[in-house]
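In: here is the input, now give the coordinates:
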Amino acid sequence: MPTIPFFDGHNDTLLKLLEAEGDPTQLFMDGMDKADIDLPRARAAGMAGGFFAIFPPPLKGNLGSVVAGAGNNRGGLPPELGLADAQAVTLGMASILMRIERAGGVAICRDAAAVRAAIAQGTLASVLHIEGAEAIDTDFRALDVLYAAGLRSIGLVWSRANAFGTGVPFRYPSDADIGPGLSDAGKALVRECNDRGIMIDLSHLNAAGFRDVAAISDKPLVATHSNVHAISAHARNLVDWQLAAIAESQGVVGLNFATGFLRPDGKMRVDTEIEVMVRHIDALVEALGEDGVALGSDFDGAMVPAPIGDVTGVPKLLQALLDKGYGEALVRKIALENWLSMIERCIG
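Out: Below you'll find the predicted structure:
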């Protein structure tokens, strides 16, 4: 069977490149052992494109240490990140993606037509995404600049609070019903995103903030990298009412490959089987329908199952769906077409 092309709803490869030793452009173009995605492996796997996230990381300690910290996994959140620090890191990662584009490694796509054109030409289609809006001031001046640079998707928060809303902790067992809803600035940012054609990502957002977005937004609800709380009771996963709201809006959820959000025991363990990923997809298809399920790997930002390993393992998941009895047409929807449809409806 020919390789099924896929579009990834979330990766943190730009952060990996920012922190790497050496020239980020060259590392991405030629291959990078310590990353989950680079251009040679993406092409070999059939990756057609994805949302490339800009994530302003914690100021003290690496991401893993923050997630595993005693205060955080008991329900605390990392401290807020200052505007200047967030903007410096955000500009650094945006610059990396632009340089990769100049080298011919990706095409930064500003609408669905550009995504489809890049895929048709065999170029990796990149949609610029921000995971946590700390770099955006409440007057939205930075948003003007980032939009001009190609920003077309925003996660209002990461798992901390900012000027716009509050995220959820990395806590198991728990749900997302933690903390207040969106601030006035957060509600204004939702409206601004709707007006400009910027997709809003609900992953990491708490329950009250989710409800605010659902009440304000006139676009489909999207969680680019989240899973099913009924299978893995992690605060980062979606409970039944959230899945119902996404379904009602004809939205999309991208399956997160992070083992702690997949496993029923909530543990970050690499010895996690593909079968549990299929269980989440089964549940998502049941809740959202065939048009509401996609992939959102979290590559380069999470521990993924050993049988997947990196981007070259995605075809194994797609084959597992075929082996389960999913028809090829549905697998192609989950792999690629549902994201293309969502980009067209949310971005234009």
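In: from now on I want contacts and neighbour counts done on CA atoms only, so please keep to that.
Out: Noted.
In: what's the local residue count around residue 213?
Out: Counted by other Cα atoms under 10 Å, the residues lying close to residue 213 total 25.
In: which residues are contacting whatever helix or strand residue 89 lives in?
Out: Assigned by DSSP states H and E, residue 89 belongs to helix 83-102. Counting contacts by Cα atoms under 8 Å, 6 or more residues apart in numbering, the residues outside helix 83-102 that touch it are 14-15, 17-18, 24-25, 28-29, 54-56, 106-108, 134-137, 149.
In: buried sites along that helix?
Out: The neighbour-count criterion (16 or more other Cα atoms under 10 Å) identifies 86-87, 89-90, 92-94, 96-101 as the buried residues of helix 83-102.
In: kindly report the same for stretch 48-68.
Out: The neighbour-count check on stretch 48-68 (16+ other Cα under 10 Å) flags 48-58, 66-67 as buried.
In: how far does the helix holding residue 89 sit from its chain's centre?
Out: Centroid displacement of helix 83-102 relative to its chain, using Cα atoms, centre = their mean, to the nearest Å, is 17 Å.
In: any idea how far whichever helix or strand comes after it is from the middle of the chain?
Out: The C-terminal neighbour of helix 83-102 among helices and strands, as given by DSSP H and E, is strand 106-108. Using Cα atoms, centre = their mean, the distance from the centre of strand 106-108 to the centre of the chain it belongs to is 17 Å.
In: could you flag which of the contacts of helix 83-102 are buried?
Out: Those of these that meet the buried threshold are 14-15, 17-18, 24-25, 28-29, 54-56, 106-108, 134-137, by 16+ other Cα under 10 Å.
In: taking these one by one, which sit in strands?
Out: Using DSSP state E, the subset of the buried ones among the contacts of helix 83-102 located in strands is 54, 106, 107, 108.
In: tabulate these in a markdown table, adding columns for distance to residue 142.
Out: As requested, these are exported to a markdown table (distance: Cα to Cα, whole Å):
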| residue | distance to residue 142 |
| --- | --- |
| 54 | 14 |
| 106 | 24 |
| 107 | 22 |
| 108 | 19 |
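In: to compare against the first, here's the next sequence to fold:
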Amino acid sequence: MSGFPVFDGHNDLTLRLLRGDVTAEGVASGLTDGHIDKPRAKRGGFGGGMFAIFVPSPGNKDVRHDEMRNASYDIPLPDPISEDDALTWTERGFDVMDDLENAGAVRICRTADEVAAALPGDEMAAVIHIEGAEAIDRDFERLHAWHARGLRSLGPVWSRETVWGHGVPFRYPSDPDIGPGLTEAGKALVRECNQLGILVDLSHLNAKGVEDVARISDAPLVATHSNAWAVCPHSRNLTDQQLGMIRDSDGMVGINFASAFLRPDGQMNAEFELDIMLRHFDHLVENLGEDRVGFGSDFDGALVPEPIGDCAGLPHLLSALRAHGVDDGLMTNITHGNWLRVLRKTWGE
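Out: Presented below is the predicted three-dimensional model:
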């Protein structure tokens, strides 16, 4: 599968560096645990992707994962993050991305052509993404400054309230029609992102927020790391109605590898075979078409299926897709071609 480098819609490697779990030099040399480092990326054909700068909520993620092993759950939204706290963390996130590039682990890409050139290269192609826009000021001065530093993708919310809009809680079973959508400030943020050519990520937005983006945006609708609600009725997943809006905009969806968003029972349990992922793949292709589906792993931010394990395990997924009948043309599309198409269209190339 070496001819099919993977561009991935979402990972949280940056968070591990911000927390001090690993250094940029460790990512470059392979002296890490977690899901991503340069040697494992080369073994697995992980060519790069969207590297998220994410401000975590206080608390223990393992507690939330434990709750998500129940037959049903409704985990309250975390408290909002202050702009000052988010600003400090986000600025450090940009510094961490520079550290990764200086260590030779990634190449920060600002155009789709740069991504395409870097995918088969030595360093991972890295597109900078902000997940949850608490650090953005109302005048958008930071948005413009960070765009100049390489920001090319942004999610207005994570699963907590911001001045821009409302996210979905971790709730199963549940549809995503939970609460109000974008605020007036959030609608202005979408318009400003359109002007700059910054991708607006639908993942984590609730149903009304997705509808608001669809009404406002003149760019393709993209959910970087989401799955099919029809297969797993979790609040984080996309309904067929939402998939129709994404299809009609010529956007796309990156399949999320997080166990609880894949398994039909909504369980945070990695012990399952890849046929469940194939069910999501089939449903997304049926509703979006072959040109609008890719990967959005959530590596280093999620519990992924045991048959994959980490980025070195991507060939297991590609082999499962091949056995499922995916030919070379479709394999090229879903591993990187569809992402390159939507990035070019969004970024005005």
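In: name the nearest of the ones in strands among the buried ones among the contacts of helix 83-102 of structure 1 relative to residue 248 of structure 1.
Out: Within the set of those, residue 54 lies nearest residue 248 of structure 1; the separation is 29.1 Å, counting by Cα to Cα.
In: hmm, residue 127 and that closest one touching each other?
Out: No: using Cα atoms under 8 Å as the test, residue 54 of structure 1 is too far from residue 127 to be in contact (10.8 Å).
In: and the helices in the stretch 151-300 of structure 1?
Out: Taking DSSP state H, counting those that start in this stretch as the test, the helices found in the stretch 151-300 of structure 1 are 184-196, 207-216, 240-248, 259-262, 274-288.
In: ok, average deviation of the fourth one from structure 2?
Out: Using mean Cα distance after the TM-score superposition for structure 1, helix 259-262 of structure 1 ends up 0.4 Å from its aligned counterpart in structure 2, as a mean over the superposed pairs.
In: that helix - contacts with which helices or strands?
Out: Based on contacts counted as 3 or more Cα pairs under 8 Å, 6 or more residues apart in numbering; DSSP states H and E, the elements that helix 259-262 of structure 1 packs against are helix 274-288.
In: so what does residue 178 of structure 2 match up with in structure 1?
Out: Taking TM-score structural alignment as the alignment basis, one finds that residue 178 of structure 2 is matched in structure 1 by residue 178.
In: same deal with residue 187 of structure 2?
Out: By TM-score structural alignment, residue 187 of structure 2 lines up with residue 187.
In: and its match, what does it touch?
Out: Contact partners of residue 187 of structure 1, counting by Cα under 8 Å, 6+ apart, are 164, 212, 213, 216.
In: re the thing from before, now the buried residues of helix 83-102 of structure 1 in JSON lines, with distance to residue 171 of structure 1?
Out: Formatted as JSON lines, the entries for the buried residues of helix 83-102 of structure 1 read as follows, by distance: Cα to Cα, whole Å:
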{"residue": "86", "distance to residue 171 of structure 1": "24"}
{"residue": "87", "distance to residue 171 of structure 1": "28"}
{"residue": "89", "distance to residue 171 of structure 1": "26"}
{"residue": "90", "distance to residue 171 of structure 1": "27"}
{"residue": "92", "distance to residue 171 of structure 1": "30"}
{"residue": "93", "distance to residue 171 of structure 1": "28"}
{"residue": "94", "distance to residue 171 of structure 1": "30"}
{"residue": "96", "distance to residue 171 of structure 1": "32"}
{"residue": "97", "distance to residue 171 of structure 1": "32"}
{"residue": "98", "distance to residue 171 of structure 1": "35"}
{"residue": "99", "distance to residue 171 of structure 1": "37"}
{"residue": "100", "distance to residue 171 of structure 1": "36"}
{"residue": "101", "distance to residue 171 of structure 1": "37"}
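In: ok, how many other residues are close to residue 124 of structure 1?
Out: A count of nearby residues for residue 124 of structure 1, using other Cα under 10 Å, gives 26.
In: er, residue 307 of structure 2 I mean
Out: Residue 307 of structure 2 is flanked by 15 other residues according to other Cα under 10 Å.
In: contacts only, for it.
Out: Contacts for residue 307 of structure 2 (Cα under 8 Å, 6+ apart) come out as 272, 273, 274, 313, 316.
In: the spatially closest residue to the fourth one that is not a sequence neighbour and residue 124 of structure 2, how far apart?
Out: With sequence-adjacent residues excluded and distances taken as Cα to Cα, 6 or more residues apart in numbering, residue 313 of structure 2 is closest to residue 44, at 5.8 Å. Shown here: residue 44 of structure 2 relative to residue 124 of structure 2, a distance of 12 Å by Cα to Cα, to the nearest Å.
In: and stretch 229-249 of structure 2, which residues are buried?
Out: Taking 16+ other Cα under 10 Å as the neighbour-count basis, stretch 229-249 of structure 2 is seen to contain the buried residues 229-240, 242-243, 245-247, 249.
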